[in-house]
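A.B. asks: below are the sequence and a predicted model; questions follow.
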Amino acid sequence: MPTLPALLAEVRRCTLCAESLPLGPRPVFQLHPRARILVAGQAPGKKVHLSGVPFDDASGQRLRAWMGVSPDTFYDPHQVAILPMGLCYPGTGPSGDLPPRPECAPAWRQPLLARLPDLQLTLVIGQYARAWHVPGARGPLTVTVRQWQALWPGVVVLPHPSGRNNGWLRHNPWFEAELVPALRARVAAVLAGTAPG
């Protein structure tokens, strides 16, 4: 097994799907073995590709609000690992960004997750992350999000925090009334080292 620095260097040099990436490869992620929270997202957007900073956009602001954390905490790799299903920007299709490239997760996800032994909470964002982290889940993502207590306290499935989901949030007021306060409390307890398991 390669050392962590060697693995991270290999991931950052990855060109597996370079021919399919409109802006070329630029893996964007954040990882340290001491991280206790994992944000398992979909794939970087164009703005994130250009900055190289995960969730460096409006959806990141909303996600941090849901979690109840500051940017300083969110971007502290000793606290929060950020590992999308696709590490590079996949491009845009007719209805928004394309799905994560299918080559990425099989190549890198398990080796990277194996380097996160202290995780106490995984935030699963969107259907592609749900398929990996909650393989038994079926049906619409909303159903899994609504049944959040079934995976509590180790895993929380979330809708994507993109503005494209503003309508979903309006139609599902229970999300911000029930789940978000519980999530903030859980995140605070994990970060403070007071959360059980």
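C.D. replies: Yep, that arrived.
A.B. asks: switch to C-alpha atoms for all contacts and neighbour counts from now on
C.D. replies: Fine.
A.B. asks: and the strands in the chain, which stretches?
C.D. replies: Assigned by DSSP state E, the chain shows strands spanning 37-40, 80-82, 92-93, 96-97, 121-125, 155-158.
A.B. asks: what's the longest helix along the chain packed up against?
C.D. replies: Longest helix of the chain, by residue count under DSSP state H: helix 180-192. Where contact means 3 or more Cα pairs under 8 Å, 6 or more residues apart in numbering; DSSP states H and E, helix 180-192 is packed against helix 58-67.
A.B. asks: adding another structure so you can compare the two:
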Amino acid sequence: MSHEESFDALLARVRRCTLCAASLDHEPRPVVQASPEAKILVVGQAPGRKVHETGLPFNDPSGDRLRDWMGITRDTFYDEQQLAILPMGFCYPGTGKSGDLPPRRECAPAWRELLLSRLEKVRFTLAIGQYAQAYHIPGPRRSVTDTVSRWREYWPDLVPLPHPSPRNLIWLRRNPWFEEEVVPAIRQRVAEVLKPEL
């Protein structure tokens, strides 16, 4: 599609997408939040079951922790003029033996660059988990722990994060430096980026 397509029309096309329908045992429901005005980009993995049911990104305990790490309220988080939320897969991929399946592969090639090219005001990206980091951080593949530990290399444009899921409590306990060093820096950067321009 040409650049003349309005952002609203593009977003409407994304939300009608059924590319992965044949691979799912439920109806596709792309869950995204975006506006050309957004200053922060949140890149997760893919919606979980609760997000699929409600249509609201990070509407779960993971979202509560992520908002805490960012130091913002639900109202700010769900303000599309402030935050774009574009997971690597837009639809709930279903559940496997050890939790949710990986993001569907059809999604990123079809939509990601089209959307990102229109988010020209983004000043800070949160890349959550291995799939987001593999896409948004060039170079050799590393473990999430290794990538997150190198967070200063990508600062202040991007910060790699572990998943804020309750399943990751063990990781947080084993890596206390994350909440001691990285979280305060994230809160400060988020506040700085979202500060109203005078």
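C.D. replies: Yep, it's here. This is a predicted model, so every value here is computed, not measured.
A.B. asks: which bit of structure 2 covers the longest helix of structure 1?
C.D. replies: Aligned by TM-score structural alignment, helix 180-192 of structure 1 falls on residues 183-195 of structure 2.
A.B. asks: residues of that stretch that come out buried?
C.D. replies: 183, 185, 186, 187, 189, 190, 194 (16 or more other Cα atoms under 10 Å).
A.B. asks: map residue 103 of structure 2 onto structure 1.
C.D. replies: So residue 103 of structure 2 corresponds to residue 100, using TM-score structural alignment.
A.B. asks: its match and residue 92 touch, don't they?
C.D. replies: No. Judged on Cα atoms under 8 Å, residue 100 of structure 1 makes no contact with residue 92 at a distance of 10.9 Å.
A.B. asks: out of those two, which sits in the more crowded spot?
C.D. replies: Applying other Cα atoms under 10 Å to residue 100 of structure 1 and residue 92 shows that residue 100 carries more neighbours, namely 22 against 13.
A.B. asks: how about the more buried one, what does it touch?
C.D. replies: Shown in contact with residue 100 of structure 1 (Cα atoms under 8 Å, 6 or more residues apart in numbering): 42, 43, 85, 86, 87, 88, 89, 90, 128.
A.B. asks: ok, residue 140 of structure 1 to residue 131 of structure 1 distance?
C.D. replies: Distance of residue 140 of structure 1 to residue 131 of structure 1, given as Cα to Cα, to the nearest Å: 11 Å.
A.B. asks: the more surrounded of those two?
C.D. replies: Using other Cα under 10 Å as the criterion, residue 140 of structure 1 and residue 131 rank with residue 131 on top: 14 against 9.
A.B. asks: can you pull the contacts of that one?
C.D. replies: residue 137.
A.B. asks: check residue 89 of structure 2 too.
C.D. replies: Per Cα under 8 Å, 6+ apart, neighbours of residue 89 of structure 2: 45, 46, 47, 103, 104, 105, 107, 108.
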